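Chemist: just coords:
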């Protein structure tokens, strides 16, 4: 039985993350762990303002009630689906707790707009970027609106990292082999139209997604992939490796995952080998 964890903020509960995690757990008969990151530094209110208005205790109690209600809602939905589930409430720094949890999970589900602060951010949020840099298991970034998956697109450039992401996907979410699958590669205008390591890659895919189709695009990779994926609907799951560069270089060149998070509303399955 696989173990799927879903990262949740009880003060800003993500219904799409819960629904996505429940759907995948039910399909794969997985054990679902709701990880509520009750970070002691996380409040829904402005602390300085609460002190000034002398209602700090009332605001703390309100936050506690919100968090307790969120846990109850999660439990009720898991029980309604007859899932094998656990609730864990981690109370230290959110990013550190979640990274530790990821060591012992097969898959982590988290919303694209998760910040674990009271301030909204456009994807990719700082929290998501920090998480993807050091996470120890594959991550499924859920869209803002959950819906059943109807297609899988795998990004493949011939590098071991892209093959590793596909391996992890076919291992962790094996049920999705039944979905229509497309493998996308980008090559230069003067290059041939064959996949990198064409024979080996097609041999590998026949064992995991025997009906997969292969598409070779021409042009600059980021733009060619983005143009292609913009034609997909929001129920297409995109599989890719990410964050292969060191911390310093990521400041100067965005990951493909960053680009897709900014431009698309599709769910992303991201895995990288360190």
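Modeler: Nice, I can see it. Please read all numbers here as calculations on a predicted model, not as lab measurements. Numbers count the residues shown, from 1 in each chain.
Chemist: CA only for contacts and neighbour counts going forward, please
Modeler: Will do.
Chemist: and the closest residue to residue 222 other than its chain neighbours, how far is that from residue 226?
Modeler: Leaving aside its sequence neighbours, residue 222 sits nearest to residue 256 (Cα to Cα, 6 or more residues apart in numbering; 6.9 Å). Applying Cα to Cα, to the nearest Å, the value for residue 256 to residue 226 is 9 Å.
Chemist: quick one: the helices in the stretch 151-274 of the chain?
Modeler: 160-172, 198-208, 221-229, 247-250, 256-263 (DSSP state H, counting those that start in this stretch).
Chemist: I'd like the distance between residue 147 and residue 8.
Modeler: According to Cα to Cα, residue 147 and residue 8 sit 18 Å apart.
Chemist: Could you check which of those two has the larger neighbour count?
Modeler: residue 8 (28 against 16; other Cα atoms under 10 Å).
Chemist: Checking the one residue sitting closest to the centre of the chain next. Helix, strand or coil?
Modeler: Geometric centre of the chain, nearest residue: residue 141, 2.1 Å, by Cα atoms, centre = their mean. With DSSP: H, G, I helix; E, B strand; the rest coil as the basis, the three-state label of residue 141 is strand.
Chemist: show me what contacts it?
Modeler: Residues near residue 141 by Cα atoms under 8 Å, 6 or more residues apart in numbering: 109-112, 267-270.
Chemist: same check, this time on residue 155
Modeler: Shown in contact with residue 155 (Cα under 8 Å, 6+ apart): 162, 183-185, 238-240.
Chemist: one step back: redo the helices of the stretch 151-274 of the chain as JSON lines? Include distance to residue 86.
Modeler: Putting the helices of the stretch 151-274 of the chain into JSON lines (distance: least, Cα to Cα, whole Å) gives the following:
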{"stretch": "helix 160-172", "distance to residue 86": "19"}
{"stretch": "helix 198-208", "distance to residue 86": "31"}
{"stretch": "helix 221-229", "distance to residue 86": "36"}
{"stretch": "helix 247-250", "distance to residue 86": "34"}
{"stretch": "helix 256-263", "distance to residue 86": "29"}
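Chemist: next, the one to line up against it:
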């Protein structure tokens, strides 16, 4: 059995991610903890200061929405035969201490692409979402809202311990996807086909994946990765810890574009 954290705020109910969890449930038992956050934005704070009666109306509507989301979550879990628990927190609980404790006692955290993209600029995810990726002490899976199942695995490999750790952690966390076609991609703009520890990498992926290939792309890592990913239907990208590994720092801009793009890409981020 796996314990999964599912993140929700009043404006982004994670219907798609919970349907994704139902797919996991078909392969192994799961326990899902829904973490529901209240949201306070600048308009709310201005209303509280300048028009208290308007603020009270806004607050009432938000609480009604939050209650409906929790009820919807419970019903969706019951219909899918999923063990569950829901907790409700105010927006001010969204801090590093809370998330590090919660994720330390979980196997996987799932965030919807829609929630991650909310408030994003043209080239980077929202500040709170990016902080959440950095604070997590367990792997994170970003799931698009309208696509419930990936069709191909793509692993970003750079020969470092961090990138190999991400691949191993994915295999342990989501073994149900090892039957999908998989590509392990080394990106470096140089005039040779050398890949660090290629033989050992090939041995490992052959032991875990039914249809896997290792390839080298002779590009600058930050330029064409997103466009190349868009050529694949419903891919799941495996990458190292956000903001910690050399690979994720190297791909930071491309990674950010990827998760807020319209490609519907799943992203697995190792802790």
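Modeler: Perfect, I can see it now. What you are looking at is a predicted structure, and each value in this text was computed from that prediction instead of being measured.
Chemist: Quantify their similarity with the TM-score.
Modeler: Superposed pair, TM-score by TM-score structural alignment, normalised by the length of structure 2: 0.85. Supporting alignment: 262 aligned residues with a Cα RMSD of 2.6 Å.
Chemist: and the gap between the closest residue to residue 94 of structure 2 other than its chain neighbours and residue 55 of structure 2?
Modeler: If the residues on either side of it in the chain are set aside, residue 94 of structure 2 comes closest to residue 37, at 7.9 Å by Cα to Cα, 6+ apart. In this view, residue 37 of structure 2 and residue 55 of structure 2 are 18 Å apart by Cα to Cα.
Chemist: now residue 9 of structure 2
Modeler: Counting by Cα to Cα - residue 9 of structure 2 and residue 55 of structure 2 are separated by 19 Å.
Chemist: what would the contacts of residue 155 of structure 1 look like in JSON lines with distance to residue 75 of structure 1 and neighbour count?
Modeler: Converted to JSON lines, these look like this (distance: Cα to Cα, whole Å; neighbours: other Cα atoms under 10 Å):
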{"residue": "162", "distance to residue 75 of structure 1": "36", "neighbour count": "21"}
{"residue": "183", "distance to residue 75 of structure 1": "37", "neighbour count": "21"}
{"residue": "184", "distance to residue 75 of structure 1": "39", "neighbour count": "19"}
{"residue": "185", "distance to residue 75 of structure 1": "42", "neighbour count": "22"}
{"residue": "238", "distance to residue 75 of structure 1": "29", "neighbour count": "24"}
{"residue": "239", "distance to residue 75 of structure 1": "29", "neighbour count": "24"}
{"residue": "240", "distance to residue 75 of structure 1": "31", "neighbour count": "24"}
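Chemist: which among those residues gets closest to residue 18 of structure 1?
Modeler: Distances from residue 18 of structure 1 to those, taken as Cα to Cα, are shortest for residue 238 (19.3 Å).
Chemist: Helix, strand, or coil at residue 42 of structure 1?
Modeler: coil.
Chemist: how many other residues sit next to it?
Modeler: 18.
Chemist: That one and residue 116 touch, don't they?
Modeler: Yes: counting by Cα atoms under 8 Å, residue 42 of structure 1 touches residue 116, with 6.9 Å between them.
Chemist: need the contact list for residue 26 of structure 2.
Modeler: Residue 26 of structure 2 touches nothing, counting by Cα under 8 Å, 6+ apart.
Chemist: Distance-wise, check it relative to residue 78 of structure 2.
Modeler: Residue 26 of structure 2 is 14 Å from residue 78 of structure 2, where distance means Cα to Cα.
Chemist: Kindly report the same for residue 100 of structure 2.
Modeler: Going from residue 100 of structure 2 to residue 78 of structure 2 by Cα to Cα gives 28 Å.
Chemist: Looking at these two now, which is surrounded by more residues?
Modeler: Taking other Cα under 10 Å, residue 100 of structure 2 and residue 78 do not tie; residue 100 has more neighbours (16 against 12).
Chemist: what do we get in structure 1 for the more buried one?
Modeler: In structure 1, the residue matched to residue 100 of structure 2 (TM-score structural alignment) is residue 99.
Chemist: Am I right that its match is in a helix?
Modeler: Yes: applying three-state DSSP, one finds residue 99 of structure 1 inside a helix.
Chemist: quick one, what contacts it?
Modeler: 131, 134-136.
Chemist: among the residues you listed, which ones are buried?
Modeler: 131, 135-136 (16 or more other Cα atoms under 10 Å).
Chemist: Same list, those, but as a markdown table with distance to residue 197 of structure 1 and secondary structure please.
Modeler: Listed next are these as a markdown table, based on distance: Cα to Cα, whole Å; DSSP: H, G, I helix; E, B strand; the rest coil:
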| residue | distance to residue 197 of structure 1 | secondary structure |
| --- | --- | --- |
| 131 | 31 | helix |
| 135 | 29 | coil |
| 136 | 28 | coil |
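Chemist: and which of those is nearest residue 105 of structure 1?
Modeler: Distances from residue 105 of structure 1 to these, taken by Cα to Cα, are shortest for residue 136, at 8.2 Å.
Chemist: so the closest one makes contact with residue 107?
Modeler: No: the criterion here is Cα under 8 Å, and residue 136 of structure 1 misses it with residue 107 at 9.3 Å.
Chemist: can you map out the strands along structure 2?
Modeler: For structure 2, the strands defined by DSSP state E occupy 2-8, 30-37, 83-89, 108-112, 140-143, 152-157, 181-187, 211-217, 235-239, 266-269.
Chemist: and the ones you listed as CSV, adding distance to residue 197 of structure 2?
Modeler: Converted to CSV, the strands of structure 2 look like this (distance: least, Cα to Cα, whole Å):
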stretch, distance to residue 197 of structure 2
strand 2-8, 32
strand 30-37, 35
strand 83-89, 42
strand 108-112, 28
strand 140-143, 26
strand 152-157, 11
strand 181-187, 11
strand 211-217, 11
strand 235-239, 18
strand 266-269, 22
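Chemist: Figure out which of these is closest to residue 47 of structure 2.
Modeler: strand 30-37 (19.9 Å).
Chemist: what helices or strands is that closest one leaning on?
Modeler: Strand 30-37 of structure 2 makes packing contacts with strand 2-8, helix 52-79, strand 83-89 when contacts are defined by 3 or more Cα pairs under 8 Å, 6 or more residues apart in numbering; DSSP states H and E.
Chemist: again, only this time at 7 Å
Modeler: With contacts taken as 3 or more Cα pairs under 7 Å, 6 or more residues apart in numbering; DSSP states H and E, strand 30-37 of structure 2 sits against strand 2-8, strand 83-89.
Chemist: what does the last one contact?
Modeler: When contacts are defined by Cα atoms under 7 Å, 6 or more residues apart in numbering, strand 83-89 of structure 2 is touched by residues 30-38, 77.
Chemist: What is the most widely separated pair among these?
Modeler: It's 30 and 38 that sit farthest apart of those, by Cα to Cα, at 25.5 Å.
Chemist: ok so, going back, of the helices and strands packed on strand 30-37 of structure 2, flag the one that's most buried.
Modeler: strand 2-8 (a mean of 21; mean count of other Cα atoms under 10 Å).
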